[in-house]
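Novice: I'd like to go over a predicted model; first the sequence, then the structure.
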Amino acid sequence: MSLPASMRYVDLPSFGAPEEMVIATGPLPTLRAGEILVRVEAAGVNRPDVAQRQGTYPPPKDASPILGLEVAGEVVALGDGVDEFSIGDKVCALANGGGYAEYCAVPAGQALPFPKGFDAVKAAALPETFFTVWANLFQMAGLTEGETVLIHGGTSGIGTTAIQLAKAFGAEVFATAGSVEKCQACLDLGAKRAINYREEDFVEVIKAETGRRGVDAILDMIGAAYFQKNLSSLAKDGCLSIIAFLGGSLVERVDLTPIMIKRLTVTGSTMRPRTAEEKRGIRDELVSDVWPLIEAGKVTPVIHSVLPFEQVAEAHRLMESSKHIGKIMLKLA
């Protein structure tokens, strides 16, 4: 397959506001062993992209400095040692960076086939949130059938994914959101109870809904502002899984007693620093355990907006407004 000498990509000359991002032209990525080159048809916009643009979430040293952590499109070149994909395959992939571009190099172990019936936009809406939810809620927090879970930010990309997956695997789901419309969206996705955090105390709601027992797991992206309240909302042997710090990372005063009394586990992770082997392991479980649910229509990405590649600044402004329900996508082809 003949490839062009250059590609368009989103450049970030300096950190700052969305307007700092500009469309530029440069060389295609150089493939390393074990990587595939994807001609990008669609890319997802995620909170880590916003943080990187602002200068607070630098990419790993060996990753592309270009923004973008998830893509979907066509495989157009194979690096040395790649035998699980072929030229022309349609894949979506968790990228280590470089997704806001016409071509993106990704480790083959982080790529997945399009679910049956999916186009590029829907496929590109899968990797970042599904990798994150599977790793943190199912692998680390160990959520299983019959358990209860509280998902904060229920209408974010992470939240809409987590509600559906938890419900599909037999858990009872509670979710927080910031408006009547967003709470209804959580209910529509399968939550038993949606809690409007602007009007209700989620600790009291959880106690009332669970007979004061608490929930078995909490998926949290708020951090410090919710830490004490999360501990109060967990049942014995419960697990708090922290994946972001939208409400700060420093807790000045906290009573740790619930951790001891209730034998709680507090854990957390970010996806980007994980090794290629760890990400491949998550990928393999998604293909075997989750892709069949997607293809059966039991779980699907919730997409709020699809914007042209050239409107990347508007996509970031929408992300920062928190007015969206579900994913914000960029379309390239």
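Specialist: Perfect, I can see it now. Residues are numbered from 1 along each chain as shown.
Novice: from here on, just use CA atoms for contacts and neighbour counts.
Specialist: OK.
Novice: looking at this, Leu150 is in a helix?
Specialist: No: assigned with DSSP: H, G, I helix; E, B strand; the rest coil, Leu150 falls outside any helix and is strand.
Novice: number of residues surrounding it?
Specialist: By the criterion of other Cα atoms under 10 Å, Leu150 has 31 neighbours.
Novice: quick one: it from Met7, how far?
Specialist: Distance from Leu150 to Met7, counting by Cα to Cα, to the nearest Å: 43 Å.
Novice: equivalent analysis for Arg283, please.
Specialist: Going from Arg283 to Met7 by Cα to Cα gives 28 Å.
Novice: so those two - more neighbours on which side?
Specialist: Remark: of Arg283 and Met7, Arg283 carries more neighbours, 24 against 16, as counted by other Cα under 10 Å.
Novice: comparison target, given below:
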Amino acid sequence: MELLERALDGYNGLSYEKINGSKFQMEDEQLRKKVVFNLKGVNITPYLHMESFQEKLKNMNDYDYVNGHGYYLDGYAEFGIIGFMDEDNPHATFEIGKVYSFGSYHFEISPRSELFSFLTWYEDESKSDFNTLKLNGVSKENFPIEIEKALFYIGNNFSEDIVEEYREFLYPRIIDFREVGMTAELFNYTKVDQDLDWGSPITNHLSLFNQGESSDNYNFFAYYRFMETFFGEGNEVDELTMLVESIDVTELLMFAKKYGLIESNGTAKSLAKSLYQVRNNYIHHKLSRERIFDPTFNIPVYILTKWKVITKEMAIQLLNLHCNQNS
């Protein structure tokens, strides 16, 4: 009981009561939503082991949780959202906190609820304030589809709020809240050599490098594909290993060991092997309906941001090494 109270400390809008034995009920007073759970077998020292807790919630409630995005509970879905409605526009026609309706559904966009914060704190490293889409009248089977309908409704009914040249960036979309406010990893990147041989076939693939520079933290794979343009005809793992061993990996190894990407005694070869494994985990998963909001699948976002550092530095060094005017 004491440990449960500690886990709920600071969530003023959440209350709980003991039903019997190790069975409890928690309520978000503002949302008027309740969840039942059993703490038997759940490690709550010093805090709730949230992954086990999530499974308990799924087994005992009309509930589902989508990693990094939000949850469904008893006809209600709440997901992180971003777009033009975040802009401070005094002339905007869309209102934060106002209830809108389409079809048989009604929704609002407003600051995340206490229940959202509690259910996601163990994944949310940003600790930033952001809005969530709160959609009522959905079911566990159809909430992903109805969320997309809500986004379409917002984007098209309030299109005048979006400056046309920024439309593709400000169109409403569900976000991975683990990335909200996340800054780029600090790393002393090698300076790109400006004296490139622009006639080199490798420079024909700079769109991949550009994609890595301009995209989010998931896209460490853009730099990886750029590295693949340096591959020969051999086995892919061997080719990747040879490339990694051909560059200065001193700082890369220090970085990889610091963040647990490789073992403390890891080498250039083990770094290449780990990178190849992550690459395969990322591209070979099948996109299922249940994972519609989770493009990272089983790879945590905070790991992808670290691997993006690795592949960017490798790409820079390979570009300098093989495309220098004097090489």
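Specialist: On my side now, so go ahead. Quantities reported herein were computed from a predicted structural model and do not represent experimental measurements.
Novice: report the TM-score for the pair.
Specialist: After superposition, the two chains reach a TM-score of 0.29 (TM-score structural alignment, normalised by the length of the second structure), with 158 aligned residues with a Cα RMSD of 6.6 Å.
Novice: secondary structure element for Leu135 of the second structure, which one?
Specialist: Using DSSP states H and E, Leu135 of the second structure maps to strand 131-136.
Novice: buried residues, that strand. List them.
Specialist: Neighbour counts using 16 or more other Cα atoms under 10 Å place Asn131, Thr132, Leu133, Lys134, Leu135, Asn136 of strand 131-136 of the second structure among the buried residues.
Novice: including distance to Lys33 of the second structure, could those residues go into a markdown table?
Specialist: Shown next, in a markdown table, are these (distance: Cα to Cα, whole Å):
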| residue | distance to Lys33 of the second structure |
| --- | --- |
| Asn131 | 19 |
| Thr132 | 16 |
| Leu133 | 16 |
| Lys134 | 12 |
| Leu135 | 13 |
| Asn136 | 12 |
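Novice: which two among these are spaced furthest apart?
Specialist: Greatest spatial distance among these (Cα to Cα): Asn131 and Asn136, at 16.1 Å.
Novice: all strands for the stretch 201-333 of the first structure, in order.
Specialist: For the stretch 201-333 of the first structure, strands defined by DSSP state E, counting those that start in this stretch occupy the ranges 215-220, 234-242, 265-268, 303-308, 327-331.
Novice: those strands: which one's closest to Pro258 of the first structure?
Specialist: Closest among the strands of the stretch 201-333 of the first structure, once you apply Cα to Cα, is strand 234-242, at 8.8 Å.
Novice: what angle separates that closest one from strand 215-220?
Specialist: 20 degrees (axes from the mean of the first three to the mean of the last three Cα atoms, to 10 degrees).
Novice: by contact count, what packs against strand 234-242 of the first structure?
Specialist: The helices and strands touching strand 234-242 of the first structure, judged by 3 or more Cα pairs under 8 Å, 6 or more residues apart in numbering; DSSP states H and E, are strand 215-220, strand 265-268.
Novice: right, and those strands - which one's nearest Ile303 of the first structure?
Specialist: Nearest to Ile303 of the first structure among these is strand 215-220 (20.7 Å), distances taken as Cα to Cα.
Novice: helices or strands next to the closest one in the packing?
Specialist: The contact analysis (3+ Cα pairs under 8 Å, 6+ apart) places strand 215-220 of the first structure against strand 148-151, strand 234-242.
Novice: quick check: which of those strands is buried the most?
Specialist: Highest mean neighbour count of these: strand 148-151, a mean of 28 (counted as mean count of other Cα atoms under 10 Å).
Novice: please name every helix or strand in contact with that strand.
Specialist: Applying 3+ Cα pairs under 8 Å, 6+ apart, one finds that strand 148-151 of the first structure contacts helix 157-168, strand 172-177, strand 215-220.
Novice: ok, then the element right after the longest strand that the first structure contains?
Specialist: If you go by DSSP state E, the first structure has its longest strand at strand 35-45. For strand 35-45 of the first structure, the succeeding helix or strand toward the C-terminus, using DSSP H and E, is helix 47-54.
Novice: so which bits of that next one are buried?
Specialist: Those would be Arg47, Pro48, Asp49, Val50, Gln52, Arg53, Gln54, for helix 47-54 of the first structure by 16+ other Cα under 10 Å.
Novice: OK, contacts around the fourth one?
Specialist: For Val50 of the first structure, the set of contacting residues under the criterion of Cα atoms under 8 Å, 6 or more residues apart in numbering consists of His316, Glu320.
Novice: returning to that earlier point: could you identify which of the helices and strands packed on strand 234-242 of the first structure is most buried?
Specialist: Mean neighbour counts were taken over these using mean count of other Cα under 10 Å, and the top value, a mean of 27, falls to strand 215-220.
Novice: what angle sits between it and helix 157-168?
Specialist: 160 degrees.
Novice: returning to what we had before: out of the strands of the stretch 201-333 of the first structure, nearest to Val91 of the first structure?
Specialist: Val91 of the first structure sits nearest to strand 327-331 of all those, at 15.2 Å, using Cα to Cα.
Novice: give me the angle between the closest one and helix 157-168.
Specialist: Angle, strand 327-331 of the first structure to helix 157-168, by the same axes, to 10 degrees: 120 degrees.
Novice: one step back: of all the buried residues of strand 131-136 of the second structure, which comes closest to Ile316 of the second structure?
Specialist: Nearest to Ile316 of the second structure among those, counting by Cα to Cα, is Asn131 at 37.1 Å.
Novice: roughly how far does the nearest residue to Pro127 of the first structure once chain neighbours are set aside sit from Thr257 of the first structure?
Specialist: Sequence neighbours aside, Leu94 is the residue nearest to Pro127 of the first structure in space, at 5.2 Å (criterion: Cα to Cα, 6 or more residues apart in numbering). According to Cα to Cα, Leu94 of the first structure stands 39 Å off from Thr257 of the first structure.
Novice: with Ala177 of the first structure instead?
Specialist: 28 Å.
Novice: more neighbours: these two, which one.
Specialist: Using other Cα under 10 Å as the criterion, Ala177 of the first structure and Thr257 rank with Ala177 on top: 23 against 11.
Novice: circling back: biggest separation within the buried residues of helix 47-54 of the first structure, which pair?
Specialist: It's Arg47 and Gln54 that sit farthest apart of the buried residues of helix 47-54 of the first structure, by Cα to Cα, at 10.8 Å.
Novice: list the contacts for the nearest residue to Val306 of the first structure once chain neighbours are set aside?
Specialist: Once flanking residues are discounted, Val306 of the first structure sits nearest to Met329: 4.7 Å by Cα to Cα, 6+ apart. Counting by Cα under 8 Å, 6+ apart, Met329 of the first structure touches Ala42, Ala43, Gly44, Val45, Val121, Ala124, Ala125, Ile303, Ser305, Val306, Leu307, Ala315.
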